[in-house]
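Trainee: this one's sequence-less:
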């Protein structure tokens, strides 16, 4: 590991100034991704600017009914927060599926969103990698790629984004707030992550030197009936090979509103807007769910060894939506029975 200096920031202007003074410095949240990459030589910062003392560690209700989540809120605190559990349960489920308890206690919301999109070749500095060294090639395309992207990839990179939390946030139109030398700004999560294209080393639309200050979740009544389901190769802590964040509002057997986002299928969380459009106004049954999933996945371009993901994701979408539809029906019947008994 390259030697580095360490400095703690106590307010946002101080943090920005410290990074501006040293172009090779990096912000440090929990360090659960950055420090690992420093150990392998992928990241070689000259200085770490510790952000854990910044006053960005609260989850607050917004005036419009949404939530504001500070960038240094730990994953454990986010998952346990009562407002998150009540109004956005898929977020809690995603965080709890994302890592071990020890890592959740350290990892921060801002750091989670900035995890590097990566595969095994990215972490091995003896191998070429367009993401790590632009122009050197993507050996995953002809090598080990069983967990590579099936949507939105390019000939330059087929790595998938590792964050579970980001998938759940994508389903509910979250926005990322930040501070930079030019003042505050905000990016919709859908715009925060850049398409991989021919510049896979450019992962986010954050301005240079910017600091994430939080995440804003707009009010979404449908999110109260949401779930996150993750498929992985072992039951213990592991990255997803496929995941779905979903929310469903069913009235009289018809889909009134739906939110769907997919994980481990692309270089960024994948909002399944084609499937959402197909489902609104459709019957809330397995056939309609399967048809919508098939429409979403019609754009998939799997490689020789990751084609299984198409069927896996289709089946996962259907299973989660069937469960949500059943829960919605049960809730509606219970409400109707309660109203009848009061008459």
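Mentor: Looks like it came in fine. Given the structure is predicted, the values throughout are model-derived calculations rather than measurements.
Trainee: Please make it C-alpha for all contacts and neighbour counts, starting now.
Mentor: Will do.
Trainee: which residue ranges form the strands in the chain?
Mentor: Secondary structure of the chain (DSSP state E): strands located at 5-8, 25-28, 47-50, 59-61, 67-70, 175-180, 183-188, 211-217, 226-231, 242-251, 254-263, 270-271.
Trainee: So what touches the fifth one?
Mentor: The list of residues contacting strand 67-70 from outside it, by Cα atoms under 8 Å, 6 or more residues apart in numbering, reads 56-62, 109-110, 213-219.
Trainee: From those, pick the one nearest residue 16.
Mentor: Among the contacts of strand 67-70, residue 213 lies closest to residue 16 (Cα to Cα), at 11.5 Å.
Trainee: ok, that closest one touching residue 110?
Mentor: Yes. Between residue 213 and residue 110 there is a contact under Cα atoms under 8 Å: 7.4 Å.
Trainee: which neighbours do those two share?
Mentor: With Cα under 8 Å, 6+ apart as the test, residue 213 and residue 110 both reach 70-72.
Trainee: Would you point to the one among the strands of the chain that's packed deepest?
Mentor: Neighbour counts (mean count of other Cα atoms under 10 Å) averaged over each of those peak at strand 242-251, with a mean of 26.
Trainee: now that strand, how far from the chain's geometric center?
Mentor: Relative to its chain's centre, strand 242-251 lies at 15 Å (Cα atoms, centre = their mean, to the nearest Å).
Trainee: and the angle from it to strand 254-263?
Mentor: Inter-element angle recorded for strand 242-251 and strand 254-263: 170 degrees (by axes from the mean of the first three to the mean of the last three Cα atoms, to 10 degrees).
Trainee: hey, where'd the helices end up in this protein?
Mentor: In the chain, the helices defined using DSSP state H lie at 12-20, 34-40, 75-80, 82-87, 89-98, 101-106, 109-113, 120-123, 165-171, 189-192, 273-279, 286-297, 308-342.
Trainee: Below is an additional structure, to be compared with the one above:
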């Protein structure tokens, strides 16, 4: 058994204080961190509980968007009227993930920091460059059904598992963080990393930085035409094989004025390609336009054998998600009403 020091932070300054051990981890819901600790994948010597910090509000931002507190629970976020009405894509993505019990515990900040669900990452008896840099990647040549078809490297082919993050990438969220050196903002596109030569680094967070808020810019023009589509092995409580976040701003003439298109569970981070979105803008929404965007989004995709099917699945998923978005946003929050608290 590994000894652990548990500290309840009374304020942000205390959470960042130097009196805590350097091998520390912030904990809110703990739905991923506790699993990693049980499997000996992560072994922090100090857990700093941040649930007592005033970081759970969901409120309008000064810029006219929305601020999501880092310790606000996923369920509370999904069902909040400001999210459900103004950012239905985010509601749909959150409710597609995990289970009601986990959504009731999981925090917004923690969702961004989920580690990969690669079998080899969780098995400390196998080689994993993410867990032990330089040890090799047992996934390459192994069981690859869940693994990356885009953005992989010779050192790691794992995928990021979050549904919420796919929607946040499409919404062009901004992550607010604080450290002993001050505060900074990170564009969501820059928050998660591709594996390259350092797959152990999932994000661009510096050591000791704490997520305080996630800011959503105004997105009213997309609210009526958005869709989150998730393909998985079973209907609930399963990570995606492929997921798609699609948002369209369509004129009365059927021409696309603006678009956002992001793939999930195909790379080490939510996968967005500006060329694919640009190919939609100025064109009439329809099958040919959508198929062309799908081809551009998946340009360079390469399977590992077992997961080759994900390329075809992703292409069809993109087209279907765009079709659903064009048809109009579907409010799925009522399907879960009463099962999770506000």
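Mentor: That came in fine, so what should we check first? Since we're looking at a predicted model, the values are computed, not measured.
Trainee: Of the strands of structure 1, which is nearest residue 326 of structure 1?
Mentor: Nearest of the strands of structure 1 (Cα to Cα): strand 242-251, 9.4 Å.
Trainee: give me every residue that touches the closest residue to residue 260 of structure 2 other than its chain neighbours.
Mentor: The shortest distance from residue 260 of structure 2 to any non-neighbouring residue, by Cα to Cα, 6 or more residues apart in numbering, is to residue 247 (5.1 Å). Contact partners of residue 247 of structure 2, counting by Cα under 8 Å, 6+ apart, are 89, 170, 222-223, 225-227, 259-261, 322, 325.
Trainee: out of those residues, who's nearest residue 26 of structure 2?
Mentor: Residue 26 of structure 2 lies nearest to residue 170 out of these, by Cα to Cα, at 26.7 Å.
Trainee: so what's the residue nearest to that closest one when sequence neighbours are not counted up against?
Mentor: Spatial nearest neighbour of residue 170 of structure 2, chain neighbours left out: residue 260 (5.5 Å); criterion: Cα to Cα, 6+ apart. Neighbour list for residue 260 of structure 2: 170-171, 245-248, 277 [criterion: Cα under 8 Å, 6+ apart].
Trainee: swap in residue 27 of structure 1?
Mentor: Residue 27 of structure 1 sits next to 19, 48-51 when contact means Cα under 8 Å, 6+ apart.
Trainee: What separation is there between it and residue 228 of structure 1?
Mentor: Distance, residue 27 of structure 1 to residue 228 of structure 1, by Cα to Cα, to the nearest Å: 29 Å.
Trainee: One more: residue 214 of structure 1?
Mentor: 22 Å.
Trainee: before we move on, what about residue 341 of structure 1?
Mentor: The gap separating residue 341 of structure 1 from residue 228 of structure 1 is 34 Å, by Cα to Cα.
Trainee: ditto for residue 12 of structure 1
Mentor: Counting by Cα to Cα - residue 12 of structure 1 and residue 228 of structure 1 are separated by 33 Å.
Trainee: Could you do residue 162 of structure 1 as well?
Mentor: Distance, residue 162 of structure 1 to residue 228 of structure 1, by Cα to Cα: 15 Å.
Trainee: Repeat that for residue 277 of structure 1.
Mentor: 20 Å.
Trainee: Also residue 77 of structure 1?
Mentor: To residue 228 of structure 1, residue 77 of structure 1 is 18 Å away according to Cα to Cα.
Trainee: Then residue 14 of structure 1?
Mentor: Residue 14 of structure 1 sits 37 Å away from residue 228 of structure 1, taking Cα to Cα as the criterion.
Trainee: Next: residue 5 of structure 1.
Mentor: To residue 228 of structure 1, residue 5 of structure 1 is 39 Å away according to Cα to Cα.
Trainee: One more: residue 324 of structure 1?
Mentor: According to Cα to Cα, residue 324 of structure 1 stands 11 Å off from residue 228 of structure 1.
Trainee: What is the burial count for residue 300 of structure 2?
Mentor: Residue 300 of structure 2: 10 surrounding residues under other Cα atoms under 10 Å.
Trainee: need the contact list for the spatially closest residue to it that is not a sequence neighbour.
Mentor: Closest residue to residue 300 of structure 2 in three dimensions, ignoring its sequence neighbours and counting by Cα to Cα, 6+ apart: residue 150, at 7.0 Å. Going by Cα under 8 Å, 6+ apart, residue 150 of structure 2 touches 266-267, 271, 298, 300-302.
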